[in-house]
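In: got a predicted structure here, sequence first:
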Amino acid sequence: MNTNKMFGMKNKDGGCSEGAGLEFRPGGMLVQKRSSDSNQNSASVPTIKVRVKYGSSYHEVNISSQASFGDLKKMLAGQTGLHHQDQKIFYKDKERDSKSFLDYVGVKKGSKLVLIEDEISKERRSIESRKNSRMEQASKDIAAIRSEVDTSAKQVARVEMDINGGKKVLETAILKLTEHLMNQLIKLDGISADGDVKLQRKMQVTRVQKYIETLDMLKIKNSMMGINRDNNKFPTRHQHPQVFTGEMPIYNQDKPDQRDLPGTNSRPVLVTTKWETF
């Protein structure tokens, strides 16, 4: 059967126009076509008043007959204080989906609906809220650590410049800087994160590890600097091995060897000669 003839819609020529102002809804119901034109005359869409029971209270809501149950939930959120995602609305003992339209299921002026709190949705949303809060705090913690690492990076660059330039740096300064970076690494390890925040943490861990490795190499190079300097020094006079530095006694050859005469108290005449070292 031609739907145009059934609804008696005719064009200027007296014929029937197809689908003029009508559309098919899910289930095959033919209803007035909805227009997305913002300039559509709102007076053509009736406003209805419905009663919604929530606990022991009743709430009256004025809403467009072509609104969705999701729209109704948002309006009830202000009156009940219940988040629209935590709401379940029943009409004729059946839960209605947020995307379903009021007029499609037969809601009209004076219709009664029941609202209850969705405990599962509420708990799920609460968990998601806590998770988002943790991620926000983790992001702030990582930002603070990143600032500390930026400062340490400048100090590492100065130490590297001094050592590569031949200037010896105090070992305690290198150890202190390494210890500070290790503490930042421990802080990063204690942060639990997901998604983009986890990626931020990984980037900072890589940075800190790189600076610690650089300091380890600089520490070795810095410690070898004093040894190389000592090895390059010219040996001093007192460092040369001495050929002979003692005194050589020379006895008078014109007299008998007094060392062999018994009872003599005279001591031999000694002549000393210092040998020059060449």
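Out: In hand now; what should we look at?
In: when you work out contacts or count neighbours from here on, use the C-alpha atoms and nothing else.
Out: Fine.
In: which residues in the stretch 101-250 of the chain form strands?
Out: 112-117 (DSSP state E, counting those that start in this stretch).
In: mind listing the helices for it?
Out: 102-105, 119-164, 171-189, 195-231 (DSSP state H, counting those that start in this stretch).
In: in JSON lines, list these along with distance to Ser56 and mean neighbour count.
Out: Compiled in JSON lines, the helices of the stretch 101-250 of the chain are given as follows (distance: least, Cα to Cα, whole Å; neighbours: other Cα atoms under 10 Å):
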{"stretch": "helix 102-105", "distance to Ser56": "23", "mean neighbour count": "16"}
{"stretch": "helix 119-164", "distance to Ser56": "18", "mean neighbour count": "15"}
{"stretch": "helix 171-189", "distance to Ser56": "51", "mean neighbour count": "15"}
{"stretch": "helix 195-231", "distance to Ser56": "44", "mean neighbour count": "15"}
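In: one more structure, for comparison:
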Amino acid sequence: MLRSMRFSRSRSKLRNGNKATTPTENDCRGICQIQWELRPGGMLVQKRESNLSSSEEGFITITVSTVSHSHQISIESTSTFGELKIILSLVTSFEPREQRLLFKGKERADDEYLHMVGVRDKDKVLLLEDPAIKEKKMLGLSDPKSFHLCFTN
């Protein structure tokens, strides 16, 4: 079990040029506690302040561009690219297995976390259709179960 560490902050007056200032109530009333959180990658980090902007509290809005359209998607920053594909399957005609997502010029795996590769609020992600599946669709072989080989002697 992890315990929060305590440290003291002096409540004495601080000199700021000729002006004397005292610590505010935001200075933890003399004693602060460090709170910890476990990130999805397993890293233990200091918990963020609760008064952060909405984009830092968890949800980000990203632009996902296809060849002909772009979509504004609001998603948790700790989501995976696989989870993003599921959301995109609801707004596009592509199933998750048909999608290829690129961020910063690299195709991203389904198990990669958005925040771990640097996706931030208002970033852009490129959505492409898997070329192999696109070719199968063009040949009429989109459903592998419907394709049967028949051999005769």
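Out: Yes, it's here. All values derive from a computational prediction rather than experimental measurement.
In: so what number do they get for TM-score?
Out: Overlay of the two chains. TM-score (TM-score structural alignment, normalised by the length of structure 2): 0.58; 113 aligned residues with a Cα RMSD of 3.8 Å.
In: picking that back up, out of the helices of the stretch 101-250 of structure 1, which gets nearest to Asn62 of structure 1?
Out: helix 102-105 (12.4 Å; Cα to Cα).
In: quick one: the closest one aligns where in structure 2?
Out: The aligned range for helix 102-105 of structure 1 in structure 2 is 114-117, by TM-score structural alignment.
In: hang on, the earlier thing: now render the helices of the stretch 101-250 of structure 1 as TSV, adding distance to Thr3 of structure 1.
Out: What follows is the helices of the stretch 101-250 of structure 1, written out as TSV (distance: least, Cα to Cα, whole Å):
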stretch	distance to Thr3 of structure 1
helix 102-105	19
helix 119-164	43
helix 171-189	69
helix 195-231	54
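In: quick one: closest of those to Ala77 of structure 1.
Out: That would be helix 119-164 among the helices of the stretch 101-250 of structure 1, by Cα to Cα, at 13.5 Å.
In: show me what the closest one is packed against.
Out: helix 171-189, helix 195-231 (3 or more Cα pairs under 8 Å, 6 or more residues apart in numbering; DSSP states H and E).
In: dump those helices to a markdown table, plus distance to Gly19 of structure 1.
Out: Formatted as a markdown table, these follow (distance: least, Cα to Cα, whole Å):
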| stretch | distance to Gly19 of structure 1 |
| --- | --- |
| helix 171-189 | 64 |
| helix 195-231 | 49 |
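In: who wins for proximity to Ser64 of structure 1 among these?
Out: The nearest among these, by Cα to Cα, is helix 195-231 at 41.2 Å.
In: which residues of structure 2 does that closest one align to?
Out: Counting by TM-score structural alignment, helix 195-231 of structure 1 sits on no residues of structure 2.
In: residues in contact with the helix ranked longest in structure 2?
Out: Criterion DSSP state H: the longest helix present in structure 2 is helix 81-91. Residues outside helix 81-91 of structure 2 that contact it (Cα atoms under 8 Å, 6 or more residues apart in numbering) are 75, 94-96, 99, 101, 108-114.
In: now the residues you listed: which count as buried?
Out: 75, 94, 96, 99, 101, 108, 110, 112-114 (16 or more other Cα atoms under 10 Å).
In: need these in JSON lines (columns: secondary structure).
Out: Rendered in JSON lines, the data for those read as follows (DSSP: H, G, I helix; E, B strand; the rest coil):
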{"residue": "Ile75", "secondary structure": "strand"}
{"residue": "Phe94", "secondary structure": "coil"}
{"residue": "Pro96", "secondary structure": "helix"}
{"residue": "Gln99", "secondary structure": "strand"}
{"residue": "Leu101", "secondary structure": "strand"}
{"residue": "Arg108", "secondary structure": "coil"}
{"residue": "Asp110", "secondary structure": "coil"}
{"residue": "Glu112", "secondary structure": "coil"}
{"residue": "Tyr113", "secondary structure": "strand"}
{"residue": "Leu114", "secondary structure": "coil"}
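In: any chance of these in JSON lines, plus distance to Ile62 of structure 2?
Out: As requested, these are exported to JSON lines (distance: Cα to Cα, whole Å):
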{"residue": "Ile75", "distance to Ile62 of structure 2": "8"}
{"residue": "Phe94", "distance to Ile62 of structure 2": "18"}
{"residue": "Pro96", "distance to Ile62 of structure 2": "18"}
{"residue": "Gln99", "distance to Ile62 of structure 2": "17"}
{"residue": "Leu101", "distance to Ile62 of structure 2": "13"}
{"residue": "Arg108", "distance to Ile62 of structure 2": "15"}
{"residue": "Asp110", "distance to Ile62 of structure 2": "17"}
{"residue": "Glu112", "distance to Ile62 of structure 2": "16"}
{"residue": "Tyr113", "distance to Ile62 of structure 2": "14"}
{"residue": "Leu114", "distance to Ile62 of structure 2": "11"}
